[in-house]
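*Asks:* no sequence for this one, just the structure:
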């Protein structure tokens, strides 16, 4: 039996795998899929190991290498957009953090039995 997954289902699975990975590494998720008129932030978390940092995590899920890896997925233009969205989210918060970071978690599904996860810290 072969299953066909939609892009949305693949993305949701990748995001859940990324959240599981982040929490297993000590991060605490504050919110997921935060949206405003300018776009969406996939995951917003805190990283207690990085001195009370708030981390904006872009999740990239791939089923093939056709579009490149995690490094190719987040262009300078994409980083600028993530910074803008992060600034908007931060401006709406009552709390302040000592550090702000943008990470990318790449999830590769299908090549091996276990999904491959790549975590790139501080991309912008």
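*Replies:* In hand now; what should we look at? From a predicted model like this one, the values you see are computed outputs, not experimental measurements.

*Asks:* CA atoms for contacts and neighbours, from now on please.
*Replies:* Noted.

*Asks:* and the next element down the chain from the host helix or strand of residue 83?
*Replies:* Per DSSP states H and E, residue 83 falls inside helix 76-91. Using DSSP H and E, the helix or strand that follows helix 76-91 in sequence is strand 99-108.

*Asks:* between that next one and helix 76-91, what angle do the directions make?
*Replies:* Angle of strand 99-108 versus helix 76-91, following axes from the mean of the first three to the mean of the last three CA atoms, to 10 degrees, is 130 degrees.

*Asks:* take a look at this one as well, against the first:
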């Protein structure tokens, strides 16, 4: 497996650990529907949270629009809608992004809530 794929898995696990510490309940990881994949689906209070995890070894791309293009956002929404119907969930849905940057052996985690409202 390529190093970037392995780092992506590490990033997703760090994101899950981070969310659990913040009181989120993890409902699903790597949920797939058609061509879409949701990294993490979690619940906090009365919200179902769809989380896209972006991990980089250094120098993180700063603009969310570049990190998650419209096509990817559309696929995330499609998959989230299917998940809600499939699981018969009646909760408010929000889309978050967690960025993880590894520099000099240290991980920096940034949680952007309601990320889709930024663009």
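*Replies:* Happy to help now that I have it. Note that the structure is a prediction, hence the values are computed from the model and not measured.

*Asks:* TM-score for the pair, please.
*Replies:* The TM-score (TM-score structural alignment, normalised by the length of structure 2) is 0.87; 114 aligned residues with a CA RMSD of 1.6 Å.

*Asks:* so residue 23 of structure 2, which of the three states?
*Replies:* coil (DSSP: H, G, I helix; E, B strand; the rest coil).

*Asks:* Please report the distance of the nearest residue to it once chain neighbours are set aside from residue 108 of structure 2.
*Replies:* Excluding the flanking residues, the one nearest residue 23 of structure 2 by CA to CA, 6 or more residues apart in numbering is residue 44, at 6.8 Å. In this view, residue 44 of structure 2 and residue 108 of structure 2 are 22 Å apart by CA to CA, to the nearest Å.

*Asks:* Could you do residue 78 of structure 2 as well?
*Replies:* According to CA to CA, residue 78 of structure 2 and residue 108 of structure 2 sit 30 Å apart.

*Asks:* Look at the two and report which has more neighbours.
*Replies:* residue 78 (16 against 11; other CA atoms under 10 Å).

*Asks:* Show me what that one aligns to in structure 1.
*Replies:* Residue 78 of structure 2 maps onto residue 84 of structure 1 when the alignment is built from TM-score structural alignment.

*Asks:* what's the answer for residue 55 of structure 2, then?
*Replies:* Checking TM-score structural alignment: residue 55 of structure 2 goes with residue 61.

*Asks:* repeat for residue 88 of structure 2
*Replies:* Aligning on TM-score structural alignment places residue 88 of structure 2 opposite residue 94 in structure 1.

*Asks:* which residues touch its match?
*Replies:* Listed by CA atoms under 8 Å, 6 or more residues apart in numbering, residue 94 of structure 1 has no contact partners.

*Asks:* returning to that earlier point: what count of nearby residues applies to the match of residue 55 of structure 2?
*Replies:* Using other CA under 10 Å as the criterion, residue 61 of structure 1 is surrounded by 26 other residues.

*Asks:* cool, and residue 101 of structure 1?
*Replies:* Look at residue 101 of structure 1: counted by other CA under 10 Å, it has 19 neighbours.
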